[in-house]
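Student: Here is the input, now give the coordinates:
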Amino acid sequence: MVGPYRTLFSMPGAKGFVIAGFVGRAPMAMLGIGIVLLISALTGSYTTAGAVSATTAVAFAIAAPLSGRLIDRFGQARILIPLALVHGAALTGLMLCAEFGAPRWTLFAFALVTGGAATSLGSMVRARWSHLLSGRAGLHTAFSFESVADEVIFVAGPALTAGLAAAVSPYAGLVVAGVCAVAGTVAFALQRGTEPPVRTGPARSGSPITIPAVALLAGVFLAMGAVFGSVDLITVAFAAERGAKAAAGLLLGCVAFGSMLSGLWYGHREWALSLRRRFAWALVVFAVGFAPIAAISDLRLMAVALFFAGLAISPTIITIYALVERIVPAHLLTEGMSWLSTAVGFGVAVGAWAGGRLTDAFGPSDAYLFALGCALLALVTGAVGGALLHLPEGGRSEAGSAAS
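Tutor: Alright, predicted model coming up:
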């Protein structure tokens, strides 16, 4: 399994941007749960905690395609560095407002800026791989590696954040997240040798979201994001209800660990099945995997169930990114991938808000039914729109080029 991945890092500059990108996007697994832990500790309300977390996610979702389009037009370095600095400053403001008891609206204001200035660094890393491996077989392995890297972050991030909140301070996880976001993003942006060149396209290039297949995939990501956002918050409450709030990070890490292992396995294989069929089967497993969680009350059994629920996540995400890379014209690729981040962001926001309301109203076990419903919605969306994903076996689709 290691061989195909080792080959990737023999390319000049690959190790540098991968490491910096890994550090810079680590906060994506820390920010939401860090805000939930901090605000719930201060207010005692999961509804408020979910709302502040959702504000960050919505702001990111709205801003991601805009920053992606700017990066396609002006290059990564010129856009990423200013955004990283604003993001770090806004997150610091959020924590200071919480510390000194500022009016509650200030939490939402700083959450809005924090999310709006967050960067979809995973999309930037994948855009670099697409540039370096254009037309070569290693792109599937590279995308698989990046999905595995995401899951490593989701294994370590929630556990680290929850552990720091319990052992040090409710603010500690967010401090680490802010430092990683600024330092990693700036270090990534300064590596100009592997930066994709600015590509020109038609003067009136449309947005990638107007391509029907991209809109379909974004819809699937929206439903998946709602699963992730609700499970994050509900699991914190599930663990707290059993007197083990610090175990929430470990439970969420089980989801990510399952996804990480499946991503490693998926990425090293040469697949005979088409992307479209792999996408369909992954969604089936994804929906089935989340079915048992609403019926479990024991922490250890929940850890096992969440591990198996995570097994379909990486293969689904890898396949969707590969589909977008095939569909979207090269000069709009960053924006196209950013639309996936937008969809996930909106989904996470809806999931965090709904998960908080349902947890406060019915308890965490019943609230897990919402996550299952969203997993089923992702499956139905992919199945109903599957006809849009007929792709040629080689190169980018003509439909994608025409849509530009």
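
Student: hey, let's count contacts and neighbours off CA atoms from now on
Tutor: Noted.

Student: got a list of what residue 252 touches?
Tutor: Residue 252 is in contact with 154-155, 158-159, 232, 235, 306, counting by C-alpha atoms under 8 Å, 6 or more residues apart in numbering.

Student: could you redo the last one with a cut-off of 6 Å?
Tutor: Applying C-alpha atoms under 6 Å, 6 or more residues apart in numbering to residue 252 gives no contacts.

Student: can you check residue 347 too?
Tutor: Per C-alpha under 6 Å, 6+ apart, neighbours of residue 347: 222-223, 225-226.

Student: top of these by neighbour count?
Tutor: Compared across the contacts of residue 347, residue 226 has the highest neighbour count, 31 neighbours, by other C-alpha atoms under 10 Å.

Student: Tell me the spacing between it and residue 305.
Tutor: Look at residue 226 and residue 305: by C-alpha to C-alpha, to the nearest Å, they are 18 Å apart.

Student: try residue 376
Tutor: For residue 376 relative to residue 305 (C-alpha to C-alpha), the value is 17 Å.

Student: nearest residue to residue 297 other than its sequence neighbours?
Tutor: Spatially, and ignoring its direct neighbours in sequence, residue 297 is nearest to residue 365 (7.3 Å; C-alpha to C-alpha, 6 or more residues apart in numbering).

Student: Find the helix or strand that that neighbour is a member of.
Tutor: helix 364-384 (DSSP states H and E).

Student: what residues does that helix touch?
Tutor: Under C-alpha under 6 Å, 6+ apart, the answer for helix 364-384 is 220, 223, 227, 234, 238, 283, 287, 290-291, 294, 358-359.

Student: picking up where we left off before, of the contacts of residue 347, which belong to strands?
Tutor: Under the assignment DSSP state E, those contribute nothing to strands.

Student: Nearest to residue 120, out of the residues you listed: which one, please.
Tutor: residue 225 (14.7 Å; C-alpha to C-alpha).

Student: another one to check against the first:
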Amino acid sequence: MATPATATRDSRGGYGALLRTPGAWRFLIPGFLARQPIAMLGVGTVLLVEHTTGSYGAAGIVTAATGVSMALLAPQGGKLTDRFGQGAVLVPLVLLHALSVSALVVLALRGAPLWALFAAAVPAGASIPQISPMVRARWSACLGGTDGGGGKAAAAGGAAGGRDCGGSSLMTTAAAFESVTDEFSFVVGPVLATALCTGVHPAAGLIAEAVLILVSGLLFAAQRGTQPKVRTGRAGGRRGGADDGGGRRGSALGVRGVPVLIAVLLGVGTVFGGMQVSVAAVTESAGAPELNGVLYGVFAAGNMSAALAVGTVRWRRGADVRLLIAYPLLVLAALTLAVTAQLAPWLPLLGGLGLVLGLWVAPAVIAGFTLVELLVPAAYRTEAFTWLTGAVALGQASGSMAAGRLADAAGAGAGFLAPLAGTGLALAALVAFRRRLAVGTGDRPSGGGVGHRAPVPVD
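Tutor: The predicted structure follows:
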């Protein structure tokens, strides 16, 4: 999931200029590898538990346990990261996650009862390293977003914590790049997990997930030169900041608009979770389980393609307006897919509609993460990013559980109703509280009291 929205004043702007940022490749490569397991965990769990229990409902419940625990505890990890630094939090999380996933695999293969699988899935989900928010925080530090000082951060030789990075105003491009990277992970991860589970062993997907997160996560943590600077003071925001919004202090939840964005991303998560289980169910029902990864990959490819396109456009409308445009279209695409799955469950047609659904996921997600970068004080930004990714995980858990129960009770195609319900409820919340997301030219938050960036036109 990712973030564009501030127009760059770099004459060499674009992906090329972004990737020439000094030090960027040191965290990009291990960061890319370390986020693949998040995309593999859901599919790998579904396929392993369904294989050992014979129930998609049970598989959905266990997968939901990983998502719920991640959604509830990951933001606390983000808060600790803002306070103590990425390396101090990431290393123990990586080790705990590898052990927890290994325990889940052993229990499943030994035919353990559902409650035992559920108990193992909770720490597995709670310990998922939040690589994507960490990478976004590094971009913000590298490009001057951490202290809000832009060029001043670079001139100070890395005062924002990005000692190896050059200052820039390429936040729009970085946000789009991160969206593309996230969505590419959801192309590669499920396909890889499915291929391993169906072609090697039902547990191979989760075993590969544990090994990959262990190695790449430790490599990412070792890149200390690009970590954001740890802040110990409080930061205030201009629009209901972390110290004056809703009576909360010391949390990104106090920023006006963040709870609305959490609801929006929760709905997006039901799309991911519902699609994972529903696609697995319909391909199994059609006698072609090997196409599970392919069809889900088509959906994710649409998501990734849209993210890439969004990042290349110089938008004239703000991120809040773009979100209000993209989300109703996302709901319409979910409605079309759900109805078609009940009436004409033909795999090529469902694959095409899944592609269309994916095309509207990325614009909504990008606009949401953009608003975080615009509204949240820098000292709370990793936590805010983590709340949003946690919301996606919680929605994914809810979507997978609901889709599994619907598929067991009413047929494979019924699972597609879960994404429709989730996005529909989120759209209602978005419309009702849309004013909380309005962005003005003076609404760029300060970086924890260090100073304000010079005004940059949005979109």
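
Student: Which SSE is immediately downstream of the helix holding residue 365 of the first structure?
Tutor: Helix 364-384 of the first structure is succeeded, C-terminally, by helix 398-403 (DSSP H and E).

Student: Mind listing what's buried along that next one?
Tutor: Of the residues in helix 398-403 of the first structure, 400-401, 403 count as buried by neighbour count, 16 or more other C-alpha atoms under 10 Å.

Student: ditto for stretch 354-362 of the second structure
Tutor: 354-362.

Student: Where does that stretch end up in the first structure?
Tutor: The aligned range for stretch 354-362 of the second structure in the first structure is 306-314, by TM-score structural alignment.

Student: How far away from the center of its chain is that stretch?
Tutor: 15 Å (C-alpha atoms, centre = their mean, to the nearest Å).

Student: Give me the contact list for that stretch.
Tutor: 147, 254-255, 258-259, 262-263, 282, 285-286, 289-290.

Student: what does stretch 88-96 of the second structure give?
Tutor: 81, 127, 214.

Student: try 10 Å this time
Tutor: 34, 77-78, 80-83, 87, 99-100, 102, 123-124, 126-131, 134, 210-211, 213-222 (C-alpha atoms under 10 Å, 6 or more residues apart in numbering).

Student: again with stretch 128-139 of the first structure
Tutor: So stretch 128-139 of the first structure is contacted by 4-5, 7-8, 11-12, 14, 17-18, 76, 122-127, 140, 142-146, 194-197, 267-268, 270, 322, 325, 330, 333-334, 394-396 (C-alpha under 10 Å, 6+ apart).

Student: Quick one, which of these are buried?
Tutor: Counted by 16+ other C-alpha under 10 Å, the contacts of stretch 128-139 of the first structure give 5, 8, 14, 17-18, 76, 122-127, 140, 142-146, 194-197, 267-268, 322, 325, 330, 333-334, 396 as buried.

Student: Could you tell me which of those belong to helices?
Tutor: 5, 8, 14, 17-18, 76, 122-127, 140, 142-146, 267-268, 322, 325, 333-334 (DSSP state H).

Student: So what does residue 51 of the first structure match up with in the second structure?
Tutor: Counting by TM-score structural alignment, the partner of residue 51 of the first structure is residue 61.

Student: Just give me the neighbour total for that match.
Tutor: For residue 61 of the second structure, using other C-alpha under 10 Å, the count is 24.

Student: can you check the one 4 residues further on too?
Tutor: Counted by other C-alpha under 10 Å, the residues lying close to residue 65 of the second structure total 26.

Student: and what of residue 23 of the first structure?
Tutor: Using other C-alpha under 10 Å: residue 23 of the first structure sits among 22 other residues.

Student: any idea which element it lies in?
Tutor: helix 14-25.

Student: Can you check which part of the second structure that helix sits on?
Tutor: Going by TM-score structural alignment: helix 14-25 of the first structure matches residues 24-35.

Student: need the contact list for residue 55 of the second structure.
Tutor: 46, 49, 404-405, 407-408.

Student: Now with 8 Å, please.
Tutor: Residue 55 of the second structure touches 49, 408, counting by C-alpha under 8 Å, 6+ apart.

Student: And it, how far from residue 280 of the second structure?
Tutor: Taken as C-alpha to C-alpha, the span from residue 55 of the second structure to residue 280 of the second structure is 12 Å.

Student: what's the answer for residue 171 of the second structure, then?
Tutor: 37 Å.

Student: Check residue 345 of the second structure too.
Tutor: 13 Å.

Student: between these two, who's got more neighbours?
Tutor: Neighbours per residue (other C-alpha under 10 Å) separate residue 345 of the second structure from residue 280, with residue 280 holding more: 27 against 19.

Student: corresponding residue for that one in the first structure?
Tutor: In the first structure, residue 280 of the second structure lands on residue 236 (TM-score structural alignment).

Student: Does its match touch residue 248 like I think?
Tutor: Yes. If you go by C-alpha atoms under 8 Å, residue 236 of the first structure and residue 248 touch, sitting 5.0 Å apart.

Student: who touches the strand or helix carrying residue 339 of the second structure?
Tutor: Using DSSP H and E, residue 339 of the second structure sits in helix 319-343. With contact meaning C-alpha under 8 Å, 6+ apart, helix 319-343 of the second structure is reached by 5, 350, 353-354, 356-357, 360-361, 363-364, 367-368, 370-371, 413-414, 416-417, 419-420, 423-424, 427, 430-431, 434, 437-439, 459.

Student: Now do the contacts for residue 186 of the second structure.
Tutor: Counting by C-alpha under 8 Å, 6+ apart, residue 186 of the second structure has contacts 36, 39, 297, 300.
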